[in-house]
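# sequence plus predicted model, see below.
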Amino acid sequence: MTKTLTVLLAASLILSGCGWRSWFGGRDAPPRGDLTPIEATNPLIPAERPGLFRRPEAVDTSVLIAKISKLQIDRTPTGAIILAEGIASRQGAYAAVLTPPGGTLTPEDGILRLDFRVAYPVYNTAIGPEQSRKVTDAISVTRQELAGIKQVIVTGAQNSMQSRRR
C-alpha cells in the first residue's frame, strides 16, 4: 500500500512538472511567426471574440428633448459648467446628454451648439405633469475650450435657448 501510494505521488509530481499540454503534444507558446508586436496590443482591452452570447452594437435611439426650459453657465476654476434643463414629451426619459451635432466641442465662429438628447423606453409611458418630465444634464468645458466661445446655443425639438458672454 505504501509503495503504491509513493509511486502514484511521484508520478503525479513528475507529470505536473512537465505540463499537461506539452506532455500530450499541445503547444505552450505560439510559434515565432504568430507573435504580434507589443506596440500593437493593449493588455487592458480584451480581444474581440465571436461568440454565441455576444451582444450586437448598440444603436442610438435618442431624440431631441421636447422643450428646453433652462440654460445656465457657471464658472469653475478649470473652466465652466453648462447646465440645461428640459421638459420631455412623456415620462420615463433617460440617458440625457448634451452633445454637439458634429461630435466635437469646437465652436464655429464663436458659437458652441449643443443638442439636448434623451432616450425613451420602448413601451408606452404616461405623459404626466410637467414636473415629472423634467430632465437635467450638464457638460464641463475647459478654459481652453471656453476661450473661443462667445455664445452657447442648446437646441431641443420645439425651441432652443442661448447664452452670450458678457
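Looks like it arrived, so ask away.
# contacts and neighbour counts: CA atoms only from here.
OK.
# for the longest helix anywhere in the chain, the distance to its chain's centre please.
The residue-count maximum for a helix in the chain (DSSP state H) belongs to helix 2-18. Computed by C-alpha atoms, centre = their mean, to the nearest Å, the chain-centroid distance of helix 2-18 equals 52 Å.
# included below, for side-by-side comparison, is a second structure:
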Amino acid sequence: MQKTLSVLFVAVLTLSACNSWRDSRVNPSNWFGSSTPAPVETSPDDADALIPQQSGNRGLFSRPEEEDRSVAIAKIDELRIDATPTGAIIYASGTALRQGAFDARLVPVTSEENDKNGVMEFTFRVTYPTYQTRQGSERSRMVSDAINISSQDLQAVRLVRVVGQQNALESRRR
C-alpha cells in the first residue's frame, strides 16, 4: 500500500511540473511566435512556375498522344446530387451497350446558352475495348461515375443535366 501511494504521489508531482514546461523557453513549440499574414509578391512569369513548359519537340522515347475513343453511354439510369460542405457530388450511373466498358467519366459540355440559362451539362462517356465483347445482362453492363463540383461553380446553376445516347436526366435546384 505504501509503495503504490508513494508512486502515485511522485506521478502527481511530475505531472504538475509539466505546467511550467509549457511556457518554458526550452520547449521547442515556443521557439516561434504565432503566424501573421504577409503580402505576397507575384510576377506574371512565376504564376505557373511548377507547371512544366510544353515544348514542340517531343522526347526520343515519348509516345504519341492517344486519340479519344470514348463514346456516350447508351442509357442513363440514375442521376443523384449529394450536397457536401464544399459543394456537391454529382453521381450518374448508366447502362453500356456491351460488356467491358471502362474509363467512365462525366465530361462537361460548355456552351454560351447553358451558361446564360444556368445549366450545367455533362456527357457520360465510356470507352469500349477494341476487341468484341458480349452484350450480357443489364447488371453486367452497369457503369457509374461521380464528379465533385465546388460551391463556387454551383452558384449560378439552376439545372444539372447528364446526357447519354438514348436519354438524358436532369435535376433542378429546389
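Ah, there it is. Just so it is clear, the model here is predicted, and its values are computed rather than measured.
# TM between them?
Remark: TM-score between the superposed chains equals 0.68 [TM-score structural alignment, normalised by the length of the first structure]; 127 aligned residues with a C-alpha RMSD of 2.5 Å.
# picking up where we left off before, contacts for the longest helix of the first structure next, please.
By C-alpha atoms under 8 Å, 6 or more residues apart in numbering, the surrounding residues in contact with helix 2-18 of the first structure are Trp23.
# residue range for the helix or strand just after it in the second structure?
Scanning the chain past helix 2-18 of the first structure towards its C-terminal end, the next helix or strand to appear is helix 20-23 (assignment: DSSP states H and E). Following TM-score structural alignment, helix 20-23 of the first structure has no partner segment in the second structure.
# what helices or strands is helix 20-23 of the first structure leaning on?
The criterion is 3 or more C-alpha pairs under 8 Å, 6 or more residues apart in numbering; DSSP states H and E, and there are no helices or strands that helix 20-23 of the first structure contacts.
# contacting residues around the counterpart of Phe116 of the first structure in the second structure?
If you follow Phe116 of the first structure across to the second structure using TM-score structural alignment, you land on Phe124. When contacts are counted by C-alpha under 8 Å, 6+ apart, Phe124 of the second structure touches 72-73, 92, 104-107, 162-164.
# likewise for Val63 of the first structure?
Applying C-alpha under 8 Å, 6+ apart, the residues near Val63 of the first structure are 117-119.
# go with 10 Å
Contacts of Val63 of the first structure were listed using C-alpha atoms under 10 Å, 6 or more residues apart in numbering, and they are 96, 115-120, 156-157.
# for Glu48 of the first structure, same thing?
Listed by C-alpha under 10 Å, 6+ apart, the contact partners of Glu48 of the first structure are Arg54.
# again, only this time at 8 Å
For Glu48 of the first structure, counting by C-alpha under 8 Å, 6+ apart, there are no contacting residues.
# where's it, which helix or strand?
Following DSSP H and E, one finds Glu48 of the first structure outside all helices and strands.
# from Glu39 of the first structure, how far off is it?
Glu48 of the first structure is 18 Å from Glu39 of the first structure, where distance means C-alpha to C-alpha, to the nearest Å.
# quick one: the helices in the second structure?
Using DSSP H, the helices assigned to the second structure run over residues 2-22, 112-117, 151-154.
# neighbours around Ala157 of the first structure, how many?
Taking other C-alpha atoms under 10 Å as the neighbour definition, Ala157 of the first structure ends up with a count of 16.
# Leu64 is in contact with that one, correct?
Yes. At 5.2 Å, Ala157 of the first structure counts as touching Leu64 under the criterion of C-alpha atoms under 8 Å.
# just give me the match in the second structure for Pro50 of the first structure.
Using TM-score structural alignment, Pro50 of the first structure lines up with Gly59 in the second structure.
# number of nearby residues for its match?
By the measure other C-alpha under 10 Å, the count of residues near Gly59 of the second structure is 8.
# equivalent analysis for Ile65 of the first structure, please.
Here the number of neighbours of Ile65 of the first structure (other C-alpha under 10 Å) works out to 27.
# what does Val119 of the second structure give?
Burial of Val119 of the second structure, expressed as a neighbour count using other C-alpha under 10 Å, amounts to 22.
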